[in-house]
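Participant: coordinates only, sequence not included:
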């Protein structure tokens, strides 16, 4: 039911956006696009997937046997499930699958995925803070967002850097959370502690994974800038480092289907100083393709992952 509601919310937001812009202008934007830049920007899905798969390999303990091709299958299949299932079930299935195939034991697989997602979020926030600090057109709204994103970044770093702070954070969260979330928070707290113990044992490995994550998210934001060039529009690259992460964060709000709608509205709002609403709406379509193309690539591997998801639900008694 929640998924149906999120799809309806996405459709309503899109209808509002498209009724306020000239839809024929949106079609014209795509018809007049730079096809070379369009091919380059869409093609960046491939190196982004490869780098993400390589990072997953580097996250594995020494002695584990996760091949590069299998890492790619895991990333692509998880992309499919993340598009159609709530609560990032694709990433949970990825952890379960690695455990099931004998790559990792115990709860370490979940800890690894938690660390992977934490690195992604902190890297996105880092680039967002950097972009907002150098963004020239600061209104009160942008100052509020700069402070909010900065606080989120500091909190995230403290959660990764300090086991005591993480314990206190989860203790408070469990006390104020609804009853149905407390068990999930307890499980996450245990996995977080194991993740902290595992990754802080090897500082060199930790630095390598962190640097790789920051680089991967630089490529994500570069891809969005390439989308803008493909649409024959212009935004200074440093401004894009501020605006595109804000749109991505808006898409992460648990209101819509795969971020469609909230992300599009954020793009129309934030890029107003640089191009019109039709171009921003076209940029929203291209940003959705960043999630859709890997999901399409993962369809051939979906069968074995669906069996894994059924196994997760069976173990949880759902």
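Facilitator: Noted; the coordinates are in hand. Predicted, not measured: the structure shown is a model, and the values here were computed from it.

Participant: drop to CA atoms for contacts and neighbour counts, all remaining ones
Facilitator: OK.

Participant: quick one, what contacts the closest residue to residue 181 other than its chain neighbours?
Facilitator: The spatial neighbour of residue 181 that comes closest, neighbours along the chain excluded (CA to CA, 6 or more residues apart in numbering), is residue 174 at 7.8 Å. The contact partners of residue 174, by CA atoms under 8 Å, 6 or more residues apart in numbering, come to 181-182, 185-186.

Participant: In PyMOL, select just the buried ones from those residues.
Facilitator: A single PyMOL command suffices to select whichever of the contacts of residue 174 are buried according to 16 or more other CA atoms under 10 Å:
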select buried, resi 182+185
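
Participant: What about the contacts of residue 174, which are in helices?
Facilitator: 181-182, 185-186 (DSSP state H).

Participant: before we move on, back to that, now compare the contacts of residue 174 and name the two farthest from each other.
Facilitator: 181 and 186 (8.7 Å; CA to CA).

Participant: Okay, strands next: where are they in the stretch 1-150 of the chain?
Facilitator: With strands called from DSSP state E, counting those that start in this stretch, the stretch 1-150 of the chain shows none.

Participant: and the next element down the chain from the helix or strand hosting residue 224?
Facilitator: Taking DSSP states H and E as the definition, one finds residue 224 inside helix 203-230. Next along the chain after helix 203-230, taking DSSP H and E as the criterion, comes helix 237-251.

Participant: how much does that next one deviate in direction from helix 203-230?
Facilitator: 100 degrees (axes from the mean of the first three to the mean of the last three CA atoms, to 10 degrees).

Participant: Do a quick rundown of the helices in the stretch 51-200 of the chain.
Facilitator: Along the stretch 51-200 of the chain, the segments classed as helices by DSSP state H, counting those that start in this stretch run 68-84, 89-100, 108-134, 140-161, 163-176, 179-199.

Participant: Please compare the first structure with the one that follows:
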């Protein structure tokens, strides 16, 4: 059994420790202070963020000249989001590719999802680097920490540049292709690889569409941080919007680590740490994080409902995913 399967237990262990170390009565009281109208407003903003993500995916798909209605893009996003809630990391993102199977081959469908995620990570890294720089400068001066963040950002950009070069990736992946792919699957894998990088080449040539996707990604983050700010106000937490703008992208990076289910444990620990600098207690911070989880699962429930009506068929063929 692979050790990676146990990684999500790290987040669960962190969550269990946090619950053990706080006053559960105060945690319950934090939930009871929730303003229902403001909570509904926050929920509405989270829906807007998901809708913008569907629009961004549409923009990326458009680089192929493929018609893909907003309704289908939104359905794919919600289903992928729902699957991602119950799997480590961002596996659910790749489920979206299955909704393109009637319009594109496997490689190109995966390209749209990967490019979408790379745009997310690029903007997230950028915002996190800016936010951490400001946070460290204002609260915990530490040049070594800043150097580490900038180093990771540079490595990410270098990796992105290498990833976009077909010849480099052929050399990197050739040993894995020879040693770990069976002869029966080599033809299929090669076709997917060729289609994938053929799609990358198409997208690289559509610079305006790629810039538009980055701009939409930035807008998504602005809306998302506004959503979590309204959620904080709904709980009576005195957290400035600018503080969340600086710190929440960092929380987002930690949330993306494949060491928990639905970010359980990692998000609570990160929010507890950052919010302590603006006078928010541990019980309130954890209740705030759990309320975000409630919003996630409400959206996930919509995704699962759509999945039951339009299930993904995990059958691989020439033009299927």
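Facilitator: Great, that's in hand. Everything numeric here is computed off the predicted structure, so don't read it as measured data.

Participant: Got a TM-score for the pair?
Facilitator: The TM-score (TM-score structural alignment, normalised by the length of structure 1) is 0.82; 305 aligned residues with a CA RMSD of 3.3 Å.

Participant: Contacts only, for residue 26 of structure 1.
Facilitator: 278-279, 281-282.

Participant: so which of the residues you listed hold up in structure 2?
Facilitator: Shared with structure 2 under both residues aligned by TM-score structural alignment, their matches' CA atoms under 8 Å, the contacts from these are 278-279, 281-282.

Participant: circling back to that earlier point, what's the closest of the ones in helices among the contacts of residue 174 of structure 1 to residue 211 of structure 1?
Facilitator: Nearest member of these to residue 211 of structure 1, counting by CA to CA, is residue 185, at 28.2 Å.

Participant: So what does residue 231 of structure 2 match up with in structure 1?
Facilitator: Matched to structure 1 by TM-score structural alignment, residue 231 of structure 2 sits across from residue 227.

Participant: Verify the stated contact: its match with residue 43.
Facilitator: No: using CA atoms under 8 Å, residue 227 of structure 1 is not in contact with residue 43, being 10.9 Å away.

Participant: Out of the two, name the residue with the larger neighbour count.
Facilitator: More crowded of residue 227 of structure 1 and residue 43, by other CA atoms under 10 Å: residue 227, with 26 against 14.

Participant: dump the residue contacts of the residue nearest to the more buried one when sequence neighbours are not counted.
Facilitator: Of all residues not flanking residue 227 of structure 1 in the chain, residue 41 sits nearest, at 5.8 Å (CA to CA, 6+ apart). Residue 41 of structure 1 makes contact with 223-224, 226-227, 230 under the criterion CA under 8 Å, 6+ apart.

Participant: residue in structure 2 matching residue 91 of structure 1?
Facilitator: Under TM-score structural alignment, residue 91 of structure 1 pairs with residue 93 in structure 2.

Participant: For the residue nearest to that match when sequence neighbours are not counted, which residues are in contact?
Facilitator: Leaving aside its chain neighbours, residue 93 of structure 2 sits nearest to residue 80 (5.1 Å; criterion: CA to CA, 6+ apart). Taking CA under 8 Å, 6+ apart, we find residue 80 of structure 2 in contact with 92-96, 303.

Participant: Which members of those residues are the farthest-apart pair?
Facilitator: Pairwise over the contacts of residue 80 of structure 2, using CA to CA, the maximum falls at 94 and 303, 14.4 Å.

Participant: So what does residue 78 of structure 1 match up with in structure 2?
Facilitator: That one, residue 78 of structure 1, aligns with residue 80 by TM-score structural alignment.

Participant: Same check on residue 260 of structure 1?
Facilitator: Under TM-score structural alignment, residue 260 of structure 1 pairs with residue 264 in structure 2.

Participant: burial count for the closest residue to its match other than its chain neighbours?
Facilitator: Spatial nearest neighbour of residue 264 of structure 2, excluding adjacent residues (CA to CA, 6+ apart): residue 11 at 5.8 Å. Neighbours of residue 11 of structure 2 under the rule other CA under 10 Å: 24.

Participant: Check residue 106 of structure 2 too.
Facilitator: 25.

Participant: now it: how far from residue 194 of structure 2?
Facilitator: Applying CA to CA, to the nearest Å, the value for residue 106 of structure 2 to residue 194 of structure 2 is 10 Å.

Participant: Does residue 159 of structure 1 touch residue 153 like I think?
Facilitator: No: look at residue 159 of structure 1 against residue 153 with CA under 8 Å: they stay out of range, at 9.9 Å.

Participant: Measure how buried residue 189 of structure 1 is and give me the count.
Facilitator: 19.

Participant: isn't it right up against residue 169?
Facilitator: No: in this structure, residue 189 of structure 1 is not within contact of residue 169 by CA under 8 Å, at 9.4 Å.

Participant: which ones are touching the corresponding residue of structure 1 for residue 107 of structure 2?
Facilitator: Mapped onto structure 1 by TM-score structural alignment, residue 107 of structure 2 lines up with residue 107. Going by CA under 8 Å, 6+ apart, residue 107 of structure 1 touches 191, 194.

Participant: how does it look with 10 Å?
Facilitator: By CA atoms under 10 Å, 6 or more residues apart in numbering, the residues touching residue 107 of structure 1 are 95-96, 99, 187, 190-192, 194-195.

Participant: what do you get for residue 144 of structure 2?
Facilitator: residue 150.

Participant: What distance do you get for residue 96 of structure 2 to residue 108 of structure 2?
Facilitator: 12 Å.

Participant: ah, wrong one, I meant residue 219 of structure 2
Facilitator: 26 Å.

Participant: Who has more neighbours out of those two?
Facilitator: residue 108 (26 against 15).

Participant: who's in contact with the more buried one?
Facilitator: 61, 64, 97, 100-101, 114, 192-200, 202.

Participant: can you do 6 Å?
Facilitator: By CA atoms under 6 Å, 6 or more residues apart in numbering, the contact list for residue 108 of structure 2 reads 195-196, 199.
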